[in-house]
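[1] Sequence first, then the predicted structure, then my questions.
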Amino acid sequence: MSTSTPASQRTTTTTAAAVPAKRPFKFSRWFGATGWRHLVGIVMIVFSMFPLFYVLSASLNPNGTLLQSNGLFSSLGFDNYVTLFNNPQRPYAAWFINTLVIGLTTAAGTVFLGALAAYCFSRMRFVGRRFGLLSLVIVQIFPQLLAVVAIFLLLTTLGDIFPILGLDNQIALIMVYLGGALGVNTYLMYGFFNTVPSDLDEAAKLDGAGHARIFFTIILRLVAPILAVVGLLSFIATTSDFVISSVVLVTPERQTLAVGLYQFVSDEFTTNWGVFAAGAVLAALPVMALFLYLQKYIVSGLTAGAVK
């Protein structure tokens, strides 16, 4: 007498046979495939985060030395922050405001002027266009540090004619920053502007739009990621500059954070690393806040560039 297997049972048996059995977990196989990457990532995170924790611990250390900060957060206190804002000879609040004003103004001016120049090089055809682009690349070979003497003499001469553009003036420092950062940022924006199809410009011209309307209403919206990147880089470079700002600005009330904080550790007998660390922690907050605010534009720019 023959018996037949039900169809549902045969289907279940076939499905069970088709599913491969799970291999037992082996640490050596996992580590050789992906585990070592996690280990490298953890090491890099610790390596990059340790200086930040060390400076934060030094800023909260009432003793005011870096050597006694080896035990992270062993002693906590806000004495360094109180001293930072209660020193009339070293007005930290004025330095902080000056840095924000100079940094934001320079970043906005760099983005606007660089975008105008990049649009001209990308969309217009004129005599000297290729020579201008080549000049921008060649000029960036020489660092701005080499022009410190020339900048000092130039501002000294201009100060006799236009005091607002002379030494010890923040507007003059902003102009120096704009001139130094215009070249590399223009070339950076020029490459991104070329990724925007020119058909959009032609369609707008057919509707009667001129270059100004195309630039402000169409192009700027499409190149917002590169504008965010250039603005962030310009702000970071401006707020962290020491050499040029120390040459241009002399009065303590007009100096920036990079120049002012150096005074806490430049004296031979009155160095106070704790106060310096507290000022450095507060100085990093605007940069971090701007980076977090522009992060979505930066990520979208990288994604758009990959798709294109």
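    Noted; the coordinates are in hand. Numbers count the residues shown, from 1 in each chain.
[2] from here on, contacts and neighbour counts on C-alpha atoms
    Noted.
[3] contacts for stretch 7-16?
    The contact list for stretch 7-16, computed with CA atoms under 8 Å, 6 or more residues apart in numbering, is empty.
[4] next, the one to line up against it:
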Amino acid sequence: MTATIVKETRRSPESTGQPRRSFGFWLRDKGWRHAVGVVMALFAIFPLLYVLSAALSSSSTLAGSNALFSDFDSSFGNFQALFSDPTRPFGRWFVNTLFIGIVTSVASVLLGALAAYAFSRMRFTGRRLGLLSLMLVQLFPQLLGIVAIFLLLSGISDVVPWLGLGSQLGLIMVYLGGALGVNTYLMYGFFNTVPKSLDEAARIDGASHAQIFFTIILRLVTPILAVVGLLSFIGITSDFIIASVVLTDPDAQTLAVGLYSYVATQRAENWGVFAAGAVLAALPVMALFLFLQKYITSGLISGSVKG
């Protein structure tokens, strides 16, 4: 038995009878899309590189950061200054941010999922009015109620100090109240895509609403849970206004509020330290995004395949 080797050569446009396309045609057809993508990528990456350059610079101001990474500090003095200042407990701020962000994200996802399941699967009096109320409440920004939030927490402090002004638990409650409406409405649309026949089949087997929700529905709506949790964590860790109003104790503050003290004065000379703190503050968000990305991708892929 003899083996035959077949060599395939790539045909040129001339051999197939097709005219060769010019560079101008490619640029008008597809090239402009690549150009727009490159410009937008540079536009998005430049602020990140600028902050990273300022964090690694030996200068304490932003004046010497115009040329990226031109004044590199091999000793990482700005990062050392974050943890060496006893008046600014950066480590405590970091832990506070993780605690508030994780607790609020998990609670908002759980409460939003429970409310969305009730609106999607159950029929009760006031259901339609409740959905419309959730949508209307989101039309008003949370900042409009910041004065009312301050007065409410100030009054609660006289009765329940651990839940009032200056407490992290009070801030968590404020975040949950502001995010519950939009999260519920967002999950409600995703819950409606899950076939109700699964609920009926489980109910015939004797499963309760709790068993259906925790063992069946939550596994099928993993993508929306990951998205809501990620968005909640990003919004909470980057919030400054509400956290600065509620948290009055320096030891209980978050990173956004604590880092502001480095540049609060008009002629601040701690921009390098501030940039270093911003770089470290972005690490948990990046880690959470990379962790949840596989759940979002796997959920979308499994939903597109019929088995």
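    Noted; the coordinates are in hand. Note that the structure is a prediction, hence the values are computed from the model and not measured.
[5] Any idea what the TM-score comes out to?
    The TM-score (TM-score structural alignment, normalised by the length of the second structure) is 0.91; 290 aligned residues with a CA RMSD of 1.6 Å.
[6] tally of neighbours for Asp239 of the second structure?
    Asp239 of the second structure has 15 neighbours, counted by other CA atoms under 10 Å.
[7] Quick check: the aligned residue for it in the first structure?
    Alignment note: Asp239 of the second structure maps to Asp241 in the first structure; criterion TM-score structural alignment.
[8] check which helix or strand covers the closest residue to its match other than its chain neighbours.
    Nearest in space to Asp241 of the first structure, with sequence neighbours left out and distances taken as CA to CA, 6 or more residues apart in numbering, is Ala258 at 6.5 Å. Element membership for Ala258 of the first structure, per DSSP states H and E: helix 257-266.
[9] residue range for that helix in the second structure?
    With TM-score structural alignment as the criterion, helix 257-266 of the first structure aligns to 255-264.
[10] list the buried ones in the matching stretch?
    By neighbour count with 16 or more other CA atoms under 10 Å, stretch 255-264 of the second structure contains the buried residues Leu255, Ala256, Val257, Gly258, Leu259, Tyr262.
[11] Please apply the same query to stretch 278-287 of the second structure.
    Quick answer for stretch 278-287 of the second structure (16+ other CA under 10 Å): Ala278, Ala281, Pro284, Val285.
[12] and those residues, which of them are in strands?
    Among those, DSSP state E puts none in strands.
[13] Looking at the residues you listed, which are in helices?
    Ala278, Ala281, Pro284, Val285 (DSSP state H).
[14] aligned partner of the first one in the first structure?
    What it means is Ala278 of the second structure. So Ala278 of the second structure corresponds to Ala280, using TM-score structural alignment.
[15] what does Ala33 of the first structure align to in the second structure?
    Looks like Ala33 of the first structure aligns to Asp29 there (TM-score structural alignment).
[16] Let me know the distance separating that match from Ala41 of the second structure.
    Separation of Asp29 of the second structure from Ala41 of the second structure (CA to CA, to the nearest Å) stands at 20 Å.
[17] What of Ile242 of the second structure?
    32 Å.
[18] hmm, back to that, now the match of Asp239 of the second structure: how far from Ala284 of the first structure?
    Taking CA to CA, one finds Asp241 of the first structure at 14 Å from Ala284 of the first structure.
[19] I'd say Gly301 of the first structure and Leu222 touch.
    No - counting by CA atoms under 8 Å, Gly301 of the first structure does not reach Leu222; the two are 9.7 Å apart.
[20] Who has more neighbours out of the two?
    Gly301 (21 against 16).
[21] sorry, back to before: with distance to Gly145 of the second structure as extra columns, can I get the ones in helices among the buried residues of stretch 278-287 of the second structure in CSV?
    Shown next, in CSV, are these (distance: CA to CA, whole Å):
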residue, distance to Gly145 of the second structure
Ala278, 28
Ala281, 27
Pro284, 29
Val285, 27
